[in-house]
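**Q** With the sequence up front, the predicted model follows.
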Amino acid sequence: MTTSTVLLSRDGAVATLTLNRPEKLNALNVELVTDLRDALTEIAQDKGIRLVVVRGAGRAFCAGLDLDMMAEVGMPPEFYPMQEQAFRLIETMDKLVVAAIHGYCLGGGVQLAIACDFRIVAEGAVLALPAINEGLFPGMAPYRLPRLLGLGLARRYVLLGDPIPLAEAERVGLVDWIVPELDGAGEFERIIEKLLAIPFTAAVHGKHLMRTAFETPFGLAFDDSRYRLALCLQSADVQRASETWRARKVERTHQRSPDGGGRGDGI
């Protein structure tokens, strides 16, 4: 799927979703959040996709709410629900979703990023939640940020609206990795390969359990975990891990044997 405001491409198990309003620094309007919701719906239904990379075209990841739209017509009634439908799809889909951030990541850009499972940020990026300066609160960030960072930091970022230094963002867990750049062979690609190597079935069930951890009583969470554990135990990932372990045991036994020519690994 490709629209005027969202580009969607696929390379094997990786889908790349690009916000495509570079002339507006990928600011969010009704068309973009609608196209984003539709593209994410398509991705969620594609069982061949394991990892989704969300990024922005041009000089920014996303500059947040389109202030030209606000000045001209205000906030259209369908905008906010559509935006949250898109962000919720990211949180609930059985995929790992990575925000690849460069340039400006403001307001709705931060809201989009914290809905993702991981955040990789290029050096020089600017992160902030400045909605308070427009007389608004930043959407559902007051809901998501306390769960991600704790209430104290969330309160500071939401109510002050100041830029968040990247080193601080990484230290507190708002950012997972800071890399020199997002394009070209380098650290960014190595991180993507690392995420692709995560056993997929366990990852998506772990994602679900963490997403519901703050609202679900322990007993219900435990019952859900038993169901999901059974699915993991039936997965090819567990079978491969068991085969690898058996092969390692044979190798260690051979190394420890008198004819093995080695002294073993001490395990």
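**A** Cool, the structure landed.

**Q** Only C-alpha atoms from now on, for both contacts and neighbour counts.
**A** Noted.

**Q** where do the strands sit along this protein?
**A** Here the chain has its strands, by DSSP state E, at 6-11, 14-19, 51-56, 60-62, 96-101, 104-106, 118-122, 126-128, 177-179.

**Q** most tightly surrounded among the ones you listed?
**A** Across the strands of the chain, the average number of neighbours (mean count of other CA atoms under 10 Å) peaks for strand 60-62, which reaches a mean of 30.

**Q** residues making contact with that one?
**A** For strand 60-62, the external contacting residues (CA atoms under 8 Å, 6 or more residues apart in numbering) are 19, 22, 25-28, 55-56, 100-106, 108-109.

**Q** Check stretch 183-201 too.
**A** 50-51, 120, 179-182, 231-232, 235, 237.

**Q** again, only using 6 Å
**A** Stretch 183-201 has contacts (CA atoms under 6 Å, 6 or more residues apart in numbering) with 182, 237.

**Q** Use this one as the comparison:
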Amino acid sequence: MGRPDRRGGLGEQQRSPPGRLRVKREGAHARYESADGVGWITLTRPRVLNALDARLAKDLAEAASAAEADSDAWVVVVQGEGRAFSSGMDRAALSAGTIDEAFFRLWIQALNGLEDMGKLVVAAIRGYCLGGGLQLALACDLRLATADAVFGLGATRHGLIPDGAVLRLARVVGLGRAKELALLNDHISAEAALGMGLVNWVVPPAELDAGLARVIEKCREGAPTATRHTKRLLHESFHTDPRAAIDRVVADQMDCMRSWEMEEANRAWDEKREARFHPPRPPASSGRAARRAGDRDG
């Protein structure tokens, strides 16, 4: 599986065939690339541990939009270039007055874009995951961390609200733990984060790439249509009465029943093999259209 390495581009042993990697924005503070059906959003300020500034917020929002629009990518990985995921707010930018309302709106737009994306979004975390870095990780569906990763918020200590975390953190770790992290601003280890459910997996630093490859392959085992609906319904479950959602759930279920993925799952069952959902097929080949095409070919 070709993947951008932490220096940008692809590792020499993992280089994709020509045309398989698309660089959406070169030289930005966050960029989007895709290779082999995987999208990669990378924060590209390694000299300042991927600290957040106005340009990064703008570029991240654009990268999230590019990932959503990329029909070739079903899994999207968010990572930081260098030795940190993100150390949080750029204090130099904050003291210089370049962090303003436009920054916060773009930042929240970027996080919402990741959370609302109809794809699986995985955070690959190494080193510092602090402040806005933790907010960014929380906007992802799944979080893989190295054993040396450090987590924390700290916004209230600097006179700010952890805006990207207050609406997500309690859903992930519970209200009590969320208050502890957001109000006391302690840093915690990867093992502590795993224990409270803040991350899904912890691996040795040297095994991040291998662990990430396993997570990506696991994500590909699910049918894209069913996974997309399930992700959205899980998010909506926090503010939706199950009795009021029956029409929506049934409509989504019928969309799954009509999809090409259901045909593939049934065929795989009959043939005693695992279903193959990737690469996804275009919509025109799904449902009855696929059956009619098969009849004509026969």
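**A** Sure, I can see it. Keep in mind the model is a prediction, meaning the values are calculated, not measured.

**Q** just to revisit the earlier point, so which of the strands of structure 1 gets nearest P163 of structure 1?
**A** Checking the strands of structure 1 against P163 of structure 1 by CA to CA gives strand 126-128 as the closest, at 4.5 Å.

**Q** how big's the offset between the closest one and structure 2?
**A** Comparison of strand 126-128 of structure 1 with structure 2 after fitting gives an average deviation of 0.7 Å (mean CA distance after the TM-score superposition for structure 1).

**Q** In structure 2, what stretch matches that strand?
**A** Counting by TM-score structural alignment, strand 126-128 of structure 1 lines up with residues 150-152 of structure 2.

**Q** and if you look at stretch 214-223 of structure 1?
**A** Against structure 2, stretch 214-223 of structure 1 falls on residues 238-247 (TM-score structural alignment).

**Q** tell me how far the ends of stretch 209-222 of structure 1 are from each other?
**A** This stretch, stretch 209-222 of structure 1, spans 9 Å end to end (CA to CA, to the nearest Å).

**Q** Tell me the residue in structure 2 aligned with D162 of structure 1.
**A** Under TM-score structural alignment, D162 of structure 1 pairs with D186 in structure 2.

**Q** And T34 of structure 1, by the same measure?
**A** By TM-score structural alignment, T34 of structure 1 lines up with K58.

**Q** show me where structure 1 has helices.
**A** 30-45, 67-73, 79-92, 108-115, 141-149, 151-160, 166-172, 187-196, 200-211, 218-233, 236-256 (DSSP state H).

**Q** angle of the last one against helix 200-211?
**A** Put simply, helix 236-256 of structure 1 runs at 120 degrees to helix 200-211, going by axes from the mean of the first three to the mean of the last three CA atoms, to 10 degrees.

**Q** I'd like to check the angle between helix 236-256 of structure 1 and helix 218-233, please.
**A** Using the same axes, to 10 degrees: helix 236-256 of structure 1 against helix 218-233 is 70 degrees.

**Q** again with the third one
**A** Angular relation of helix 79-92 of structure 1 and helix 218-233 on a 0 to 180 degree scale: 60 degrees, by the same axes, to 10 degrees.

**Q** Which part of structure 2 matches helix 79-92 of structure 1?
**A** Counting by TM-score structural alignment, helix 79-92 of structure 1 sits on residues 103-116 of structure 2.

**Q** Looking at the strands of structure 1, which is nearest to Y227 of structure 1?
**A** The nearest among those, by CA to CA, is strand 96-101 at 20.4 Å.

**Q** once aligned to structure 2, how far is that closest one on average?
**A** Mean for strand 96-101 of structure 1 is 0.4 Å (mean CA distance after the TM-score superposition for structure 1).

**Q** nearest spatial neighbour of the match of D162 of structure 1, skipping sequence neighbours?
**A** Nearest residue to D186 of structure 2 in three dimensions, chain neighbours excluded: G152, at 6.0 Å (CA to CA, 6 or more residues apart in numbering).

**Q** A190 is in contact with that neighbour, correct?
**A** No: at 10.6 Å, G152 of structure 2 does not count as touching A190 under the criterion of CA atoms under 6 Å.

**Q** Quick check: which of the helices of structure 1 is nearest to G12 of structure 1?
**A** Using CA to CA, the helices of structure 1 put helix 187-196 closest to G12 of structure 1, at 10.8 Å.

**Q** and the match of T34 of structure 1, how many neighbours?
**A** 21 (other CA atoms under 10 Å).

**Q** From D141 of structure 2, how far out is it?
**A** For K58 of structure 2, the distance to D141 of structure 2 - CA to CA - is 21 Å.

**Q** Same check on A69 of structure 2?
**A** 18 Å.
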